[in-house]
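S.K.: what's the 3D shape of this:
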Amino acid sequence: MEPNNDFEIFLVATPGLEAPLHAEAVEQGFADTKPVPGGVTCRGSWPEVWRANLCLRGANKVLVRLGGFPAVHLAQLDKRARKFPWAEFLRPDVPVKVEATSRKSRIYHAGAARQRIEVAITETLGAPVSSDAAVRVLLRIEKDLCTFSIDSSGEPLHKRGHKPAVAKAPMRETMAAMFLRECGFDGSEPVLDPMCGSGTFVIEAAEIALGLRPGRSRSFAFENLPSFDPNAWSSMRQQQPLAKPDVVFHGSDRNSGAIEASTKNADRAGVADFTMFQTRSVSDIKPPSDAAGLVIVNPPYGARIGDEKRLRSVYGSLGKVLQTKFKGWRIGIVTSNAGLARSTRLPLLPPGPIVDHGGTKIRLYQTGVLT
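M.R.: A predicted model of the protein is given here:
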């Protein structure tokens, strides 16, 4: 067993966005960070687990590796699971949900393995098992090695806790934050999203500029664990660095319902004073400030809403407006279709890695500074 104060922590990334999450974790001072497929590993104590949930904009979940043992059959798994120090990690009065996966192992039946762990936890600790429990214990059996982790986050971390209104086909907050980072955004320049939907890019940009922590408005599964210290957590949450940016972050959309949703969301997130949303079509957009900055946009793509032929003209007119009116600005376009990106006629750099957006493969296409 690892000592109780130093765990391997696994930060779950959106596939394709491991690199910016790694950069963010390094910037935030997490120890021994290493990008791996599907996320980033680092090391730390329970307070570091809390801090990862509170502060990291790009992580979808924060999993804590509790330890493990080898097992080649169910009876052995059963015996060793009963000796595992569950009381260090789980409370007897808090329900748990167990999930199991198995690959390249002699214990190949994940469902049977899960049942053995459930029984071990209820009989040695007394904690009830429930399919909708907030606390999830994850068993991974790989090459006969059983590893236990706990999901410290609960609800996925893109659910910031202050965004009720969602337009159709929304961009997840965690992804938006990482695409902003990939575009070199650091909070010091204006941002415009001319197809802003429910305002995700604009609100994330404002939060980054203000130094607002993404997890400030919500609760987490780790609050139900024996290691949780409410006083230490309370003081961690209060240390809120608040910069006052001298730029405003802008969103526009031709749909007035989207603008209404964006405005509400910005207000709930506490960034209403630093964001501005307007109903206007793409052909009517113009630079919102004298200072140049970043235009970032997630236009509709064929697989999602609308058909490709019609969309080519949308992308074409977007490209035309940006090329003529936005000299000195950089552009970031998130789309699933390279042909649509090219139909903007913008001087695109090589695209970023393929990112899995709920089963749709998307990429970030960027320009340098437009001349």
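S.K.: could you use CA atoms for every contact and neighbour count after this?
M.R.: Fine.
S.K.: isn't Trp86 right next to Gly126, touching?
M.R.: No: using C-alpha atoms under 8 Å, Trp86 is not in contact with Gly126, being 10.1 Å away.
S.K.: where along the stretch 51-200 of the chain do the strands fall?
M.R.: Using DSSP state E, counting those that start in this stretch, the strands of the stretch 51-200 of the chain run over 61-70, 96-103, 135-142, 145-151, 191-193.
S.K.: reformat the ones you listed as TSV; add mean neighbour count and distance to Gln28.
M.R.: Converted to TSV, the strands of the stretch 51-200 of the chain look like this (neighbours: other C-alpha atoms under 10 Å; distance: least, C-alpha to C-alpha, whole Å):
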stretch	mean neighbour count	distance to Gln28
strand 61-70	21	15
strand 96-103	19	30
strand 135-142	22	26
strand 145-151	20	21
strand 191-193	28	23
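S.K.: indicate which one of those strands is closest to Ala165.
M.R.: Of all these, strand 191-193 sits nearest to Ala165, with 17.4 Å by C-alpha to C-alpha.
S.K.: so what does the helix or strand that comes right after the closest one touch, helix or strand wise?
M.R.: Moving toward the C-terminus from strand 191-193, the next helix or strand (DSSP states H and E) is helix 200-210. In terms of contacts (3 or more C-alpha pairs under 8 Å, 6 or more residues apart in numbering; DSSP states H and E), helix 200-210 is packed against helix 173-182, strand 191-193, strand 249-253, helix 256-269, strand 275-279.
S.K.: switch to 7 Å and redo it
M.R.: helix 173-182, strand 191-193, strand 249-253 (3 or more C-alpha pairs under 7 Å, 6 or more residues apart in numbering; DSSP states H and E).
S.K.: another sequence for comparison is provided below:
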Amino acid sequence: MRKFEIFVVTAPGLEKPLAAEIAEAGFKKPKMMPGGVRFRGNWQDVWRANLCLRGAVRVLARIGNFQCMHLNLLEKQIGEMSWTPYLRSDVPVKVEVVTQKSKIYHAGAAKERIEKGLVAAVGVPISNEAEVVLKVRIDNNMLTFSLDTSGESLHKRGHKPAVSKAPMRENMAAMFLRQMGFDGSQTVYDPMCGSGTFVIEAAEMASGLLPGRSRRFAFEQLASFDAEAYAGLKVSGTLVPTNRFYGSDKDAGAIRMSVENADRAGVADVCSFEQKSVGEITPPDGPPGIVIVNPPYGARLGDKKGLFALHASLGKALSTHFSGWKVGIITTDAGLAKATNLPLETPFATVAHGGLTVRLFTCEVP
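M.R.: A predicted model of the protein is given here:
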């Protein structure tokens, strides 16, 4: 089966843990790039990457490129490309174009010519609402064509409709857990669990559940899709974790969301959620594990006073009760991390998250 370049997009700053995950999943020679990781593979690798990579945002299949310096030649060159191995004449396509440092400098005009070329070549319907997206990058007069094989962002696992006000995305949670050294064997506790993302993600990882098991993908509408072969990839053994996963939150609504989400994800049997404030937290029974938390950041200056008190309360509870536990705190503000009075360090890159830049601070509680 022919191989081509596959580019797995992630949140900027999480390329390194994603590359480690890709290598562990058996994909060959992953190479980090800004905003993601690339490797070579075939269509089954594309399907498997969407289905099993927890740190991925989306998976792009690089299907071709050519050089073009004149807008009036673009439609003709599109018609000369081989599209039938990828696109179906009965499935709409959306075209997205970005251009830089090129003689074809007007993205909108290029988009129109590419769309006309596709209609002439394949008879494919064009729609801005289509799930199948053809991404075209024009850089130094070279056009590179990539199919977005994911559809909706891969952080949407398909079994978590209930979310809190400022949710941690599942793909980011998985990579932060990986950076904390989580391998499925440790107890994980989130004392500000919101809708349960860290707890549920850890429980799924420990249970060997595929992150994409509950959802559909754009690649299912491509000409290259083989439903029978894909069904074989979805079969996976389920592990039974010997440890449990815990979350608490002062908000009763958050606890209800977490319980519902864990049930939908199929991990309710290994997750426990309890309503309590951060000042009241105590460790569950068993050996020390991992505490990971995404506290409020306080984007507005007026929020900060209360947040310093909140972080101090969290730090005091951890120092008093969680000796030997590994702690990870995600925040935008080193001052808030310092307010915990824990010996936190920042060994990892900053990560783009919702227009902000966050960082994972970590330590072992003395």
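S.K.: TM-score for these two?
M.R.: Once superposed, chain against chain, the TM-score is 0.98 (TM-score structural alignment, normalised by the length of the second structure); 366 aligned residues with a C-alpha RMSD of 1.1 Å.
S.K.: about what we covered before: JSON lines for the strands of the stretch 51-200 of the first structure, including distance to Lys34 of the first structure?
M.R.: JSON lines is the format used below for the strands of the stretch 51-200 of the first structure (distance: least, C-alpha to C-alpha, whole Å):
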{"stretch": "strand 61-70", "distance to Lys34 of the first structure": "14"}
{"stretch": "strand 96-103", "distance to Lys34 of the first structure": "23"}
{"stretch": "strand 135-142", "distance to Lys34 of the first structure": "20"}
{"stretch": "strand 145-151", "distance to Lys34 of the first structure": "18"}
{"stretch": "strand 191-193", "distance to Lys34 of the first structure": "30"}
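S.K.: so for Val355 of the first structure, which of the ones you listed sits nearest?
M.R.: Per C-alpha to C-alpha, nearest to Val355 of the first structure of the strands of the stretch 51-200 of the first structure: strand 61-70, 16.9 Å.
S.K.: in the second structure, what residues pair with the closest one?
M.R.: Under TM-score structural alignment, strand 61-70 of the first structure corresponds to residues 58-67 of the second structure.
S.K.: what does the matching stretch rub up against?
M.R.: With contacts defined as C-alpha atoms under 7 Å, 6 or more residues apart in numbering, stretch 58-67 of the second structure is touched by 4-9, 50, 141-150, 153-154.
S.K.: rerun at 8 Å
M.R.: By C-alpha atoms under 8 Å, 6 or more residues apart in numbering, the surrounding residues in contact with stretch 58-67 of the second structure are 4-10, 46, 49-50, 141-151, 153-154.
S.K.: likewise for stretch 331-344 of the first structure?
M.R.: 183, 294-303, 308, 311-313, 315-320, 348, 360-369.
S.K.: at 6 Å instead, please
M.R.: 294-298, 312, 315-316, 319, 361-367 (C-alpha atoms under 6 Å, 6 or more residues apart in numbering).
S.K.: could you tell me where that stretch falls in the second structure?
M.R.: Using TM-score structural alignment, stretch 331-344 of the first structure pairs with 327-340 in the second structure.
S.K.: endpoints of the matching stretch, how far apart?
M.R.: 11 Å (C-alpha to C-alpha, to the nearest Å).
S.K.: and it, what's buried?
M.R.: Val327, Gly328, Ile329, Ile330, Thr331, Thr332, Ala334, Leu336, Ala337, Lys338, Ala339, Thr340 (16 or more other C-alpha atoms under 10 Å).
S.K.: touching, Met195 of the first structure and Asp253? I think so.
M.R.: Yes: using C-alpha atoms under 6 Å, Met195 of the first structure is in contact with Asp253, at 4.7 Å.
S.K.: report the central residue of the first structure.
M.R.: Nearest to the mean C-alpha position of the first structure, by C-alpha atoms, centre = their mean, lies Thr174 at 2.8 Å.
S.K.: quick one: map that residue onto the second structure.
M.R.: Thr174 of the first structure maps onto Asn171 in the second structure, by TM-score structural alignment.
S.K.: His158 of the first structure too?
M.R.: By TM-score structural alignment, His158 of the first structure lines up with His155.
S.K.: residue contacts, its match?
M.R.: By C-alpha under 6 Å, 6+ apart, the neighbours of His155 of the second structure are Arg169, Glu170, Asn171.
S.K.: kindly provide the distance from the second one to Ala11 of the second structure.
M.R.: When C-alpha to C-alpha is applied, the distance between Glu170 of the second structure and Ala11 of the second structure equals 11 Å.
S.K.: ok, these two, which is more surrounded?
M.R.: Of the pair Glu170 of the second structure and Ala11, Glu170 is the one with more neighbours under other C-alpha atoms under 10 Å, namely 24 against 20.
S.K.: what sits against the more buried one?
M.R.: By C-alpha under 6 Å, 6+ apart, the neighbours of Glu170 of the second structure are His155.
S.K.: let's see it at 10 Å
M.R.: Neighbouring residues of Glu170 of the second structure by C-alpha atoms under 10 Å, 6 or more residues apart in numbering: 54-57, 154-157, 160, 176, 196-198, 200-201, 211.
S.K.: in PyMOL, select just the buried ones from those residues.
M.R.: The PyMOL selection below is limited to those of those classed as buried (16+ other C-alpha under 10 Å):
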select buried, resi 54+55+56+57+154+155+156+157+160+176+196+197+198+200+201+211
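S.K.: what's the closest of the contacts of Glu170 of the second structure to Asn243 of the second structure?
M.R.: For the contacts of Glu170 of the second structure, the nearest to Asn243 of the second structure is Ile200 (13.1 Å; C-alpha to C-alpha).
S.K.: what's the match for that closest one in the first structure?
M.R.: With TM-score structural alignment as the criterion, Ile200 of the second structure pairs with Ile203.
S.K.: that match against Gly197, yeah?
M.R.: No: with contacts counted by C-alpha atoms under 10 Å, Ile203 of the first structure stays clear of Gly197, the gap being 11.3 Å.
S.K.: and Leu307 of the second structure, helix, strand or coil?
M.R.: helix (DSSP: H, G, I helix; E, B strand; the rest coil).
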